[in-house]
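[1] got a predicted model here, sequence first, then my questions.
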Amino acid sequence: MKLPELKIGSFIAKIPIIQGGMSVRVSTSALAVPVAECGGIGTIGGSGLPVPELQEDIRKAKQATKGVIAVNIMYAMKDFYELVMGSIEAGADMIITGAGFSRDIFKIGKQHNIPIVSIVSSPGLATMAEKLGASAVIVEAAEAGGHLGTQLSLRDLFPAIRKVISKIPLIAAGGITNGFEMAEMMDKYGADGVQIASRFVLSKECAVSQAFKEAFLRARKEDIVLVSSPVGMPGRAIKTPFVDKMLNDEDISAGRCQFKCLKKCSHKYCISERLLAALNGDLENGLFFSGANTFKMKEILSVKEIFDSFVRAAESVYKEKCAVY
C-alpha cells in the first residue's frame, strides 16, 4: 500500500522520511536538497558552524528546492540561540533540536511561526515537548549514531512514547536501514514516519570525504561502539585508533580549547576537532559517529536510489495482510 504523507506544521513531506541532521558539515545543502527533491525532509546539521556559514547553506538549499528544509541544532551548543535565530532568518522551514531540552525554543517557534521538532528518548520529555508546543517528536533510540539519550532499543522505547503522544506526529529513529524496517515501524508500531541518518552518509551526494564513506563501508558489527562525549552524553561511533585510545583511558586531551562550542564541556577531548578530522577522512584521529546498523550497508547510492529502494520495499508490505514483521 502507498505510504502516507508526513505533515509537520504546515509542511508536507510526500514521503515520510526525515534525513537526520549530522554535524559538523556532514549533512549540508548538498545532501538536504536531493532529499527534499525526493519528497522527504532534508536536514542541514547546524551545530558547530559559524552562523553566517549556516545561513549561506540554508539560503543555497532554499534556492535549489521547493521541498522542505529543516535545520538540526543541538541544545548543548553555546551559541544555540544564535544558530536558531540565524536559521529562521535565513528561511529554514523547521528547527529540529536534541542533545538537551529547551523550553524557550517553543516560544521562539510560536513567535516566528516555525515548527519545532524535538528529539527525545523518554516518555516524560515527549509529553513535555507536546505540551510546550512541539509540532512533532522524534523518538531516538539506542541504535542511533551520535549522541544518545537512552539505552533502550527502538522497538522497546517507541511503544512507551506512542502511548503518551497522540496529537502530533511521532517519528521513529535509530538503526533503520531499509524500507521493510520503515514499514514495520509505521505499520506495527504506529510511527508517522522515520528519521534516517547513517544510510545517507553512504550517498553520492553526502559531502564527506571518500575516506569517511570507506570507514562506513568497512565497519563490522563489532567495530561500532559506545564512546563518551565531552557533551556529557554517550555516543555511538566507529572504532578508530583515536577511539581505541579513548576506550583504553589514554590521554586524548586537546591541550587548549579552540572552539569553545559547548555550554558544558568535560574537556576530555575536543569533539569539534575530532569530528572535523573525520569529515576530512583522518582515519587515525577522527571521530566517526555511526548508527549501530551501519555494518549492514555495503554500497554507495544516490539519494534517489536510496529513496526508491526504501519506498519500494516499504510499500510492498505496508498495511498488507501478508506482512510479517
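    Cool, the structure landed.
[2] contacts, neighbours, all on C-alpha from now
    OK.
[3] what sits against Leu279?
    Going by Cα atoms under 8 Å, 6 or more residues apart in numbering, Leu279 touches Val24, Arg25, Val26, Val208, Ser209, Phe212, Gly286.
[4] go on, Pro4?
    Lys14, Ile15, Pro16.
[5] cool, and Pro234?
    Contacts of Pro234 by Cα under 8 Å, 6+ apart are His147, Leu148, Gly149, Leu226, Val227, Ser228.
[6] and of these, the nearest to Asn293?
    Closest approach to Asn293 among those (Cα to Cα): Leu226, at 13.1 Å.
[7] burial measure for the nearest residue to that closest one once chain neighbours are set aside, as a count.
    Nearest residue to Leu226, sequence neighbours excluded (Cα to Cα, 6 or more residues apart in numbering): Arg236, at 4.6 Å. With neighbours defined by other Cα atoms under 10 Å, the count for Arg236 comes to 24.
[8] and here's the other structure:
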Amino acid sequence: MERKPLKVGEKEARLPLIQGGMGVGISLGGLAGAVAAEGGVGLISTAQIGFREQDFDRDSLGANLRALKKEFDRARAISPQGVIGFNIMVASRCYEAYVKAAVEAGADIIVSGAGLPMDLPKEAACAAREAGRKREPALAPIVSTEKAARVILRYWDKKYSRVPDLLVVEGPLAGGHLGFSGEQLEAFRRESGQGDGDISLAYEEEIQAILQTVRSFEEKYGRKIPVALAGGIDNREKAQKAFSLGADAIQVASRFVTTEECDADIRYKEAYIRAGKEDIVIVKSPVGMPGRAIRNRFMERVMGGEQIPHSPCHKCLHTCNPAKIPYCITDALICAAKGEVEDALLFCGANAWKADRIETVREVIESLL
C-alpha cells in the first residue's frame, strides 16, 4: 500500500496513521512517543491523566494538568521531531483548562470528541496567544455522523471563519464511549458483514455523506481537510478498505493496547489477549452513553444492577451525578490501568478479541500499512 504522509497543521506525519487516545492511563507519553517515533501521530489522553499523582484525590485538576505536561515531555523525549498531541473530551469538566495546558505544553494537535468541540478554535487561539505561540495546534473534532460533521463545520465556518485541520470519523466498531444511541448500534450490528467486525454497508453510506459534506467546505476554503477513519481497523485489509472509502488516514487504538510500549499494566493487556469474541459487549456508562468493553466480574455486577461503592467525586465529566451513578467511571478505569482487571471497566474496540500476543508498536504499524 502506498503510504502518503499526513498533513497535521504545520507539521507532517510520515504515515497516515493516528494512534487513538485512550484514557485513563492507557495512552500516555510512552505509547504516544513510540507511535510518533515510527512516523504516525501519537495521542496522549488527558482523561484523569494525573491518577498516579500523590494529590490526585485532593486536587484532581491540579494533578491532571501537572501530569499532562510530564507525559508530553516524556513523549517528546522519545520522538523529538514526531507529531504528538492530546485527545481531550468535550465532556470533561474544566475542558478549557485542558486545552490551555495542551497548547502551553507544545502539542502539535488536539483531537476532541465525546461531544462537539464547538468553541475549540477560540480556546486554542487564546491559549496560543498567552503562551506566545505563533499559532494554535492543529484542531481535529471527532464526529460519528454526517449531521455532527455538518454542525461543527458550519459553526466553525460561521463563527470562526475556519475549518478543522483534520476530521476524525469514529464508527460504531470503536472502543470506549461511542457517538451513537443503543438503537443505532443495534441497527449497524444487524447489517450483514459487521458480524465479522467489518464496517456495515449502512455506515459506509454515512461515511460517504460525511466526505461529501467535507468536500463542500474544502471547495469553499480552497484547501484540503484530511479525514481519518476510526473504529474496527485492526489489519491491512481493513486499512485498505478505509482508504478505498476515501479516508486520508486511519485512527487505530485497540491494536496498540497489546504492545510493549503501551502505558497500561501488563494484566490489562493480557485481558485483551484472553478475551473471546463473545466477551466484547456494549455497556451503559454511568454518564448515560453506550460504550464497548470486555465482560468481566465487574461488568457482571453492573449488568446485574448492583450499585458499586465509589470514591469521592473526582469531577471528571459534566454529565455525572455522583449521587445517582451505579459506579464511578474514574475508579473503574483507574483499576483497569493499574491491572486490577476484575474490578475494572475494560474499554476496547469491537475486534480487540483478535489480539493473541504482545507486539511492538513497529510491528503493529507494519501489519496495518
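    Good, I have the coordinates. Note that the structure is a prediction, hence the values are computed from the model and not measured.
[9] TM between them?
    Overlay of the two chains. TM-score (TM-score structural alignment, normalised by the length of the first structure): 0.91; 309 aligned residues with a Cα RMSD of 1.5 Å.
[10] sorry, back to before: which of the contacts of Pro234 of the first structure lies closest to Ala134 of the first structure?
    Distance to Ala134 of the first structure, by Cα to Cα, is smallest for Gly149 among these, at 18.5 Å.
[11] which strand or helix spans whatever residue of the second structure lines up with the closest one?
    Correspondence of Gly149 of the first structure to the second structure, assessed by TM-score structural alignment: Gly179. Assignment of secondary structure by DSSP states H and E places Gly179 of the second structure within no helix or strand.
[12] same thing with the one 4 residues further on?
    In the assignment (DSSP H and E), Glu183 of the second structure maps to helix 182-190.
[13] list the buried ones in that helix?
    Within helix 182-190 of the second structure, the residues scored as buried using 16 or more other Cα atoms under 10 Å are Leu185, Phe188, Arg189.
[14] which part of the second structure matches the strand ranked longest in the first structure?
    For the first structure, the strand with the greatest residue count under DSSP state E is strand 68-74. The aligned range for strand 68-74 of the first structure in the second structure is 83-89, by TM-score structural alignment.
[15] show me what the matching stretch is in contact with.
    Applying Cα under 8 Å, 6+ apart, the contact partners of stretch 83-89 of the second structure are 8, 11-13, 20-21, 32-33, 36, 39-47, 72, 75-76, 95, 98-99, 102, 107-115.
[16] just the residues you listed: which are in helices?
    Secondary structure assignment by DSSP state H places Ala32, Gly33, Ala36, Phe72, Ala75, Arg76, Tyr95, Tyr98, Val99, Ala102 of the contacts of stretch 83-89 of the second structure in helices.
[17] run a quick neighbour tally on the counterpart of the fourth one in the first structure.
    Residue correspondence, TM-score structural alignment: Phe72 of the second structure in this structure matches Ile58 in the first structure. Taking other Cα under 10 Å as the criterion, the count of residues near Ile58 of the first structure is 30.
[18] could you give the number of residues near Pro172 of the second structure?
    Per other Cα under 10 Å, the neighbour tally for Pro172 of the second structure reads 26.
[19] for Pro309 of the second structure, same thing?
    When neighbours are defined as other Cα under 10 Å, Pro309 of the second structure has 11 of them.
[20] and the ones in helices among the contacts of stretch 83-89 of the second structure as a markdown table, adding distance to Lys354 of the second structure?
    Converted to a markdown table, these look like this (distance: Cα to Cα, whole Å):
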| residue | distance to Lys354 of the second structure |
| --- | --- |
| Ala32 | 22 |
| Gly33 | 25 |
| Ala36 | 24 |
| Phe72 | 30 |
| Ala75 | 28 |
| Arg76 | 31 |
| Tyr95 | 34 |
| Tyr98 | 34 |
| Val99 | 35 |
| Ala102 | 34 |
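[21] and the residues you listed, which of them are buried?
    Applying 16+ other Cα under 10 Å to these, the neighbour count classes Ala32, Gly33, Ala36, Phe72, Ala75, Arg76, Tyr95, Tyr98, Val99, Ala102 as buried.
[22] quick check: the second one touching Gly42?
    Yes - with the criterion set as Cα atoms under 8 Å, Gly33 of the second structure and Gly42 qualify as a contacting pair; they are 6.1 Å apart.
[23] the first structure: strands as residue ranges?
    Using DSSP E, strands in the first structure cover 6-8, 11-13, 17-19, 41-45, 68-74, 94-98, 116-120, 136-140, 146-147, 170-173, 193-196, 224-228, 234-238, 288-289.
[24] on that earlier part again, quick one: residues contacting the alignment partner in the second structure of the residue nearest to Leu226 of the first structure.
    Under the alignment by TM-score structural alignment, Arg236 of the first structure pairs with Arg292 in the second structure. If you count contacts by Cα under 8 Å, 6+ apart, Arg292 of the second structure has them with 174-178, 280-283, 347-350.
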